[in-house]
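K.L.:
Any chance you could fold what I've pasted below:
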Amino acid sequence: MPNYRGFSKPQFADGQHSVLDWMNWLDSLGALAPFAPRPLESCSMCGGPVGLSYEGDRFAYCAHCRAYTRSIDLLVPAVYSFTNTIESMLHRYKDFGDQYRWLNLPLGSLTSMFVRDHLACIDNHLGGIDVVVKIPSNNRTRGFDHLDLLLNSVEGGATLNLDDEVLTRDHTVTRPRRGELKPEAYDVVDEAVAGRTVLVFDDLWTSGSSAASAAAALKNAGADTVAVMTIGRQLNGANGYENSADLVTEARERDWEGSGCVVCS
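P.N.:
Now for the predicted structure:
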């Protein structure tokens, strides 16, 4: 099991505070490891670990993303996420009760700053975004919409104009397993996406199965282009998988100041 960490609310959170306060706090925890530019020896889509060919060269895509490239035209995570940073924050925020609900503030601040700085990059690259949706939760017992709360946590901050009616979860179908493409797990309003460019927002890319399955459902409904934006792309150097340890080492040395996205870097 992952070694998830706990977090103590900083003192400034009970008074006046800003996005910059939260970004500095995240930086002090080592949570701001920019995803872009993707490391050279990583998956060309998700920036994750990749194996070696018989000739000794790294593959262009990881095993999962080879199947995802027909559904996802662009993946834009803000940061790399490690077990003790963004991944732990999201886990505590979503599933450990009200005492961790304050973590929507740092997570929302990071999202707001990334959207402010790079939504225009993505929009220009895609030739215009027509529809923005979020990945519907697989969890029906949580009692709150964690992505909505997170996106609206920063007063006056940059956010995404979501359409919650376009993409919904069909809970009669089991959730996609790790690395599985299961578009039937999602329902799409076809006329809302047919011939259009759709941006999908999610919190964390781990295996990518939920985002890729939702993207496949959107493509099946006629979407012309589907891009995915996430807060984090999970990296675990302890599992010994392919070159994951090397990627973690490189990512942890990255500096947030002046960071870009995969489009503008």
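
K.L.:
Could you use CA atoms for every contact and neighbour count after this?
P.N.:
Noted.

K.L.:
Counting neighbours, what do you get for the nearest residue to residue 171 once chain neighbours are set aside?
P.N.:
Nearest non-adjacent residue to residue 171, counting by C-alpha to C-alpha, 6 or more residues apart in numbering: residue 185, 7.1 Å away. Look at residue 185: counted by other C-alpha atoms under 10 Å, it has 20 neighbours.

K.L.:
Next, the structure of the following sequence, for comparison with the previous one:
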Amino acid sequence: MLGSGVADAVAPLSLALKGEQYANELWRYKNTQGPQQQYFLMGLAAVLWRFLAVHEACVAARCAVSSFQHITTVPSTSGRTNHPLRTMVADMVGVTRDRYRELLSPAPNAANLGRTVSSARYTASALWGETVLLIDDTWTTGNHAQSAAAALKAAGASCVAIVVLGRHLNGAYGDTATHVQQARMRRFSWDMCASKDHSHG
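P.N.:
Purely as a prediction, here's the structure:
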């Protein structure tokens, strides 16, 4: 549907299983207020920082580029202002802070598109062959993130990769439970490469 507009690579930090801790934290960091929100925001920022410090170069290599010149986030289409994901990436995470740019805005009719993937969901600032790392919090269908990637490419980005904090899964849907069971058999390590089945250690 998007053709060459889709992202060149997609790297989820972790599975986020419905009803379990990580999915709960991804919900609470943007739907609570005050100290509770700050607690979850700081925890997720630390996870993103650690992941990118170890694996951003892997994601770039997967895209056959040396690095990402700009980093941006998928904006909300629900009217939420001052999204905590932007705060995380633009202000809190040291490896993204200096490269963060506001590149995307929801199109006026974005909310009417529902979950449909569409290159018209967002408008993007002009780019001149730069590489972009696009960060989102939760990937369910991936339609919002892929729509944002398409907008960046239409604006002139030569490469767009997506890093997502959590790949949301519902264990009661289809064969998801089998997939989750297989994933749990793998021993977790921060050093396990994001794009290849080997460790950096």
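
K.L.:
quick one on the thing from earlier: now for the residue nearest to residue 171 of the first structure: which residues touch it?
P.N.:
Each residue near residue 185 of the first structure by C-alpha atoms under 8 Å, 6 or more residues apart in numbering is listed here: 169, 170, 171, 172, 173, 174, 175, 176, 213, 214.

K.L.:
counterpart of it in the second structure?
P.N.:
Matched by TM-score structural alignment, residue 185 of the first structure corresponds to residue 121 in the second structure.

K.L.:
Which positions within stretch 78-93 of the first structure qualify as buried?
P.N.:
Judged by neighbour count (16 or more other C-alpha atoms under 10 Å), stretch 78-93 of the first structure contains these buried residues: 78-90, 92-93.

K.L.:
How about stretch 166-177 of the second structure?
P.N.:
Within stretch 166-177 of the second structure, the residues that qualify as buried are 166, 167, 168, 169, 171, counting by 16+ other C-alpha under 10 Å.

K.L.:
dump the residue contacts of the fourth one.
P.N.:
Yep, that's residue 169 of the second structure we're talking about. Contacts of residue 169 of the second structure by C-alpha under 8 Å, 6+ apart are 15, 16, 17, 18, 140, 176.

K.L.:
Identify those among these that sit within helices.
P.N.:
In helices, judged by DSSP state H, the following of the contacts of residue 169 of the second structure are found: residue 176.

K.L.:
ok, and the most crowded of the contacts of residue 185 of the first structure?
P.N.:
residue 214 (32 neighbours).

K.L.:
correct me, but it touches residue 183?
P.N.:
Yes. The criterion here is C-alpha atoms under 8 Å, and residue 214 of the first structure meets it with residue 183 at 5.8 Å.

K.L.:
where's residue 118 of the first structure, which helix or strand?
P.N.:
Element membership for residue 118 of the first structure (DSSP states H and E) is helix 104-126.

K.L.:
what does that helix contact?
P.N.:
With C-alpha under 8 Å, 6+ apart as the test, helix 104-126 of the first structure has contacts from 19, 22-23, 25-26, 78, 86, 89, 93, 129, 149-154, 157-160, 197, 225, 231, 260-261, 263-264.

K.L.:
could you flag which of those residues are buried?
P.N.:
19, 22-23, 26, 78, 86, 89, 93, 129, 150-154, 157-160, 197, 225, 231, 260-261, 263.

K.L.:
can you tell me which of the residues you listed are in strands?
P.N.:
Of the positions in these, 78, 197, 225, 231 sit in strands, assigned by DSSP state E.

K.L.:
The residue nearest to the spatial centre of the first structure and residue 246 of the first structure, how far apart?
P.N.:
In the first structure, the C-alpha nearest the mean C-alpha coordinate belongs to residue 230, at 2.0 Å (C-alpha atoms, centre = their mean). Using C-alpha to C-alpha, to the nearest Å, residue 230 of the first structure is found at 22 Å from residue 246 of the first structure.

K.L.:
Please name the residues that touch the residue lying closest to residue 186 of the first structure once chain neighbours are set aside.
P.N.:
Among residues not flanking residue 186 of the first structure along the chain, residue 169 sits closest, at 4.6 Å (C-alpha to C-alpha, 6+ apart). Residues in contact with residue 169 of the first structure, defined by C-alpha under 8 Å, 6+ apart, are 136, 137, 138, 185, 186, 187.
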